[in-house]
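Novice: I would like the atomic coordinates for the input below:
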Amino acid sequence: MSADIATYFQASVVFAILIIITALYCILVSRNLIRILIGLELMTKAVTLLLAIGGYVSNRMALAQTFIITLIVIEVVVIAVAAGVVIGSYRHNNDLDAGKMNNLKG
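Specialist: I've put the predicted structure just below:
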């Protein structure tokens, strides 16, 4: 690996880790359901970036692309279901605060 590629690799790994830390902060600190969803979305994007970097470094981009496509499909389904839960919670409670979701009906 040349020096330029190594520099870009290190910078992109640091950037992905910073995105994961930001997403964790967003998920753990915020009580707003929309912000929690945005944090979850940020985290999956950072994992996608790390998968692409790992595929490039290991010289197995085809396998990495397979994992990335699978991750994107799973991410879309999870976000769609979570958005449905957020909309239902807002209709029921008229608020997006996660702390007020204490009376869940089955």
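Novice: Only C-alpha atoms from now on, for both contacts and neighbour counts.
Specialist: OK.
Novice: How about the helix of greatest length in the chain, which residues are buried there?
Specialist: Ordering each helix of the chain by length in residues (DSSP state H) puts helix 61-93 first. Within helix 61-93, the residues scored as buried using 16 or more other C-alpha atoms under 10 Å are 61, 64, 67, 68, 71, 75, 82, 86, 87, 89.
Novice: Proceed likewise with the subsequent sequence, for comparison:
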Amino acid sequence: MSNVWVEHFWLFAIAAAVIFTAGLYCLVASRNLIRILVGIELLTKSVTLLLVLAGAITGRMGQMQALIITLIVVEVVAITVAAGIVIGAFRSHGTVDAKALTDLKG
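Specialist: The predicted model follows:
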């Protein structure tokens, strides 16, 4: 267990909480699909930071690194698909406002 991680535990925890709060704000306060995607990215980055912190505190950094790499790969695939959907919605409707995209049924 690294002493630096233990000494600065609250700093990393507060940083993760601030990033998580910013991501949650992007999701709740905005109807722009691009901002919503950025909010999802911020949420996953805060979870990744907490996983790094948990791995360093418990001394199981190797297991956490494997989990983090898996998380990053899944996140990249999901964001790529979501960005493709946003681009398709923009091409068909001319806007990325979530309220204007109510006719995406079927």
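Novice: Can you name every helix or strand that the longest helix of the first structure contacts?
Specialist: For helix 61-93 of the first structure, the packing partners by 3 or more C-alpha pairs under 8 Å, 6 or more residues apart in numbering; DSSP states H and E come out as helix 33-57.
Novice: Relative to the second structure, what is the average displacement of the helix it packs on?
Specialist: On superposition with the second structure, the average gap between helix 33-57 of the first structure and its aligned counterparts reaches 0.5 Å (mean C-alpha distance after the TM-score superposition for the first structure).
Novice: before we move on, what about stretch 82-93 of the first structure?
Specialist: With mean C-alpha distance after the TM-score superposition for the first structure, stretch 82-93 of the first structure departs from the second structure by a mean of 0.5 Å once superposed.
Novice: give me the number of residues near residue 13 of the first structure?
Specialist: 17 (other C-alpha atoms under 10 Å).
Novice: check the fit of the helix or strand harbouring residue 18 of the first structure onto the second structure and give the mean distance.
Specialist: Assigned by DSSP states H and E, residue 18 of the first structure belongs to helix 3-29. Average distance, helix 3-29 of the first structure versus aligned residues of the second structure after superposition (mean C-alpha distance after the TM-score superposition for the first structure): 1.4 Å.
Novice: how big is the angle separating that helix from helix 33-57?
Specialist: Counting by axes from the mean of the first three to the mean of the last three C-alpha atoms, to 10 degrees, helix 3-29 of the first structure lies at 160 degrees to helix 33-57.
Novice: Output the contacting helices and strands for helix 3-29 of the first structure.
Specialist: So helix 3-29 of the first structure, by 3+ C-alpha pairs under 8 Å, 6+ apart, packs with helix 33-57.
Novice: in the helix it packs on, what counts as buried?
Specialist: 33-37, 39-55.
Novice: Show me what residue 84 of the first structure aligns to in the second structure.
Specialist: Under the alignment (TM-score structural alignment), residue 84 of the first structure pairs with residue 84 in the second structure.
Novice: For residue 91 of the second structure, see how far away its match is.
Specialist: Distance of residue 84 of the second structure to residue 91 of the second structure, computed by C-alpha to C-alpha, to the nearest Å: 11 Å.
Novice: same thing with residue 70 of the second structure?
Specialist: Between residue 70 of the second structure and residue 91 of the second structure the computed distance is 32 Å (C-alpha to C-alpha).
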